[in-house]
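S.K.: 3D model of this:
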Amino acid sequence: MADPSRHLVLTVDVERYSGRDNVLQWRVQQALPRIMQQAREELGLRPDGWLVQPSGDGQLAILPQGTSERTVVTRLAPTVDRLLREHNHGLAPEARIRLRMGVHEGLVHLDGGNGFPGEAVVTVCRLVDSPQLKAALRRFPDAQVALIVSDRLYQDVVRHYGDLRPEHFLRVTASLPEKSFDAVAWIHLPGENAAAATAEQPVPAATPDQPAPAVAPHQSSAGGQTFQHITAHGPAAFGNGNVVTTYGSADGATPHRP
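M.R.: Alright, predicted model coming up:
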């Protein structure tokens, strides 16, 4: 076994792929590699050294050492979002492509017999499959891409440069209990303020391929606004804390606590 090397790891997954018929799945598989290749070319990310593992409804890519982390973390998702808007224009809703995208970095073994062994690969796949990211993409129906980056990349790249506004990222704990996985990560949707929207609406708990439940509008009382079952993180939190959770009811009834 050769020594591992440190790489950026990228994965993308098509929303609601399994619910499409055979023809639409075929069209997705034709379009996805072309769109990702076009995005790389526009950003000057040379394909030399990219190790891409297709999965039918997505891709896992191990990026060559020396690839610009700043470009991949802050510019790739907006570029893919624009290209998908062009692709989806005029298509029926069931034929449109929307993506979940994850970026992480870490040690990877490039000599695996059936893929790329390494915790970094497992982590980025878990991030993209997390219900928190799926719910964020459902919440913004006009977005074509929902990006999730590991806390390490957010702190090293997003927070220090002005390519994307850090306060528009939503801090979450990406959780897959059945996989014993929990990790702090940050969600961004190009053109949207994920953090501000979540301060008003909780992330709906939904299973894959199910629409998010409707969220009741806020109601006002004599004392001002009443917020119900809200959890806010990071820049969206109220006051000077990092996490704020409130439980209440608009009609003054005794609050329900889980």
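
S.K.: drop to CA atoms for contacts and neighbour counts, all remaining ones
M.R.: Will do.

S.K.: Quick one: the helices in this protein, in order.
M.R.: If DSSP state H is used as the criterion, the helices of the chain fall at 22-43, 69-74, 76-88, 119-128, 131-139, 151-153, 194-200.

S.K.: what's the spacing between Leu176 and Val128?
M.R.: 11 Å (Cα to Cα, to the nearest Å).

S.K.: So between these two, which is more surrounded?
M.R.: Using other Cα atoms under 10 Å, the more surrounded residue of Leu176 and Val128 is Val128, with 25 against 16.

S.K.: if I look at that one, how far off is Val14?
M.R.: Note on Val128: its distance to Val14, by Cα to Cα, is 10 Å.

S.K.: One more: Asp21?
M.R.: 14 Å.

S.K.: do the same with Val149
M.R.: Taken as Cα to Cα, the span from Val149 to Val14 is 17 Å.

S.K.: Please say which of these two ends up with more neighbours.
M.R.: Higher neighbour count among Val149 and Val14: Val149, with 27 against 20, using other Cα under 10 Å.

S.K.: how about this one, so we can line them up?
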Amino acid sequence: MVVVPEDPHSHWIVLLDIEDFSLRAETTQATLHDDLYHVVEFALRRARLDPERCAVQDRGDGVLLLAPPDTKPTLLLRELVRGLEDALAHHRDTYNHDHRMRLRVGLHEGLVNRNGERWTSNAINDLARLVDAGPVKQSLARAGRAHLVVVVSDDVHRKVVRGRYPGIDPAAYLPADFVTKHGEPRRGWVTVPGYPAPPGLPADSGEPPRDRTRPGEAPGTGGTAGGAGGGTEPGSPVPSPSLHFGGDMTGGQIAFGNIVNGDWVQGDKTEHRYDGNAGRGAPRRDTSADGS
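M.R.: Below you'll find the predicted structure:
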């Protein structure tokens, strides 16, 4: 029997990864994982986005978010980012340094094939490579007082950032060129809120990205870009449960499975319940994970 795929849907795609997640203690990872959802919902409401209209997929050390097609990208780059900053600042003031949460946030737009809880998309894969690229990680590492770094695709930069819409400063973005593990040159555009320009990145030369691999050097060393998400070794597959909000967001239907490098594998996962009320104010501290 031939299976005919459904028509793809266009979405604004947001990917958030927690910096150095895999280096933390397991109890710390649990706290950060839970609080990330409080941070995300707070930021969505700040951007006047209904969380119930956004599809959310858990990635272990981060979150993949599909915003509705009618979402204004300017709200994502302006209000969503500001909401993330405010929530992360509150998180920093609530926890000790070991629990500090800093994020790499990516924005792209493209087609997504959705069959129930299964998502496949070159646009998602491209965004994962951007968020996990070496220059993006390096910029956040050098921005010691920043809460997050934002990277957008070349297409989003051309269509949105360069439009000079209120609250979005093109001068604050610099290109981040890297080569994927398959030897493909890629470019993203990086900004670090609170900095006039992202630390650690050279000024824009105006040249297109190219494969800067030196003779005898393995492809991809111009910048790391794993397809499975940050917090792991580049390119390593990360099983991640798929999570959707529903109903009143406190006990909605949640379906789980594994996605490994874009392939769907059915499997059982522990169910994570999300308290949607926490995001209506500042993110709430959950002390159950750290024993305090």
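
S.K.: coming back round to it: let me have the helices of the first structure in TSV, extended by distance to His168 of the first structure.
M.R.: What follows is the helices of the first structure, written out as TSV (distance: least, Cα to Cα, whole Å):
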stretch	distance to His168 of the first structure
helix 22-43	23
helix 69-74	12
helix 76-88	14
helix 119-128	19
helix 131-139	13
helix 151-153	15
helix 194-200	5
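
S.K.: Out of those helices, flag the one nearest Ala61 of the first structure.
M.R.: Smallest distance to Ala61 of the first structure across the helices of the first structure (Cα to Cα): 9.3 Å, for helix 119-128.

S.K.: What residues in the second structure pair up with the closest one?
M.R.: Counterpart in the second structure of helix 119-128 of the first structure, with TM-score structural alignment as the criterion, is residues 122-131.

S.K.: and if you look at stretch 20-35 of the first structure?
M.R.: Against the second structure, stretch 20-35 of the first structure falls on residues 24-39 (TM-score structural alignment).

S.K.: Name the residues of the matching stretch that are buried.
M.R.: Thr28, Gln29, Ala30, Thr31, Leu32, His33, Asp34, Asp35, Leu36, Tyr37, His38, Val39 (16 or more other Cα atoms under 10 Å).

S.K.: My read is that Leu76 of the first structure contacts Ala39, right?
M.R.: Yes: in terms of Cα atoms under 8 Å, Leu76 of the first structure counts as a neighbour of Ala39; the distance is 6.9 Å.

S.K.: about what we covered before: so which bits of the match of helix 119-128 of the first structure are buried?
M.R.: Result for stretch 122-131 of the second structure [16+ other Cα under 10 Å]: buried residues Ala123, Ile124, Asn125, Asp126, Leu127, Ala128, Arg129, Leu130, Val131.

S.K.: contacting residues for the residue lying closest to the second one once chain neighbours are set aside?
M.R.: Once flanking residues are discounted, Ile124 of the second structure sits nearest to Ile13: 7.2 Å by Cα to Cα, 6 or more residues apart in numbering. Contacts here follow Cα atoms under 8 Å, 6 or more residues apart in numbering; on that basis Ile13 of the second structure touches Leu64, Leu65, Leu66, Ala67, Gly106, Leu107, His108, Glu109, Gly110, Ile124.

S.K.: mind giving me TSV with those and columns for distance to Tyr95 of the second structure?
M.R.: TSV is the format used below for those (distance: Cα to Cα, whole Å):
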residue	distance to Tyr95 of the second structure
Leu64	24
Leu65	25
Leu66	29
Ala67	30
Gly106	25
Leu107	28
His108	31
Glu109	34
Gly110	37
Ile124	32
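
S.K.: who wins for neighbours among those residues?
M.R.: Most surrounded of those: other Cα under 10 Å gives Gly106, at 27 neighbours.

S.K.: can you count the residues close to the residue opposite Ala92 of the first structure in the second structure once aligned?
M.R.: Matched across to the second structure, Ala92 of the first structure falls on Asn96, judged by TM-score structural alignment. Neighbour count for Asn96 of the second structure, taken as other Cα under 10 Å: 9.

S.K.: ok, Asn96 of the second structure to Asn113 of the second structure distance?
M.R.: Distance from Asn96 of the second structure to Asn113 of the second structure, counting by Cα to Cα: 41 Å.

S.K.: Asp70 of the second structure too?
M.R.: The separation that Asp70 of the second structure has from Asn113 of the second structure, given Cα to Cα, amounts to 17 Å.

S.K.: Give me the more crowded residue out of these two.
M.R.: Asn113 (16 against 9).

S.K.: residue contacts, that one?
M.R.: Listed by Cα under 8 Å, 6+ apart, the contact set of Asn113 of the second structure reads Glu6, Asp7, Pro8, His9, Trp119, Thr120, Ser121.

S.K.: try Arg142 of the second structure
M.R.: If you count contacts by Cα under 8 Å, 6+ apart, then Arg142 of the second structure has Pro199, Gly200 around it.

S.K.: Aligned against the first structure, show me the partner of it.
M.R.: In the first structure, the residue matched to Arg142 of the second structure (TM-score structural alignment) is Arg139.

S.K.: follow-up on the earlier one: who's in contact with the match of Ala92 of the first structure?
M.R.: So Asn96 of the second structure contacts nothing (Cα under 8 Å, 6+ apart).

S.K.: contact partners of stretch 182-192 of the second structure?
M.R.: 130, 136, 140, 143, 146, 148-154, 157, 172-180, 197-199, 209-211, 219-220.
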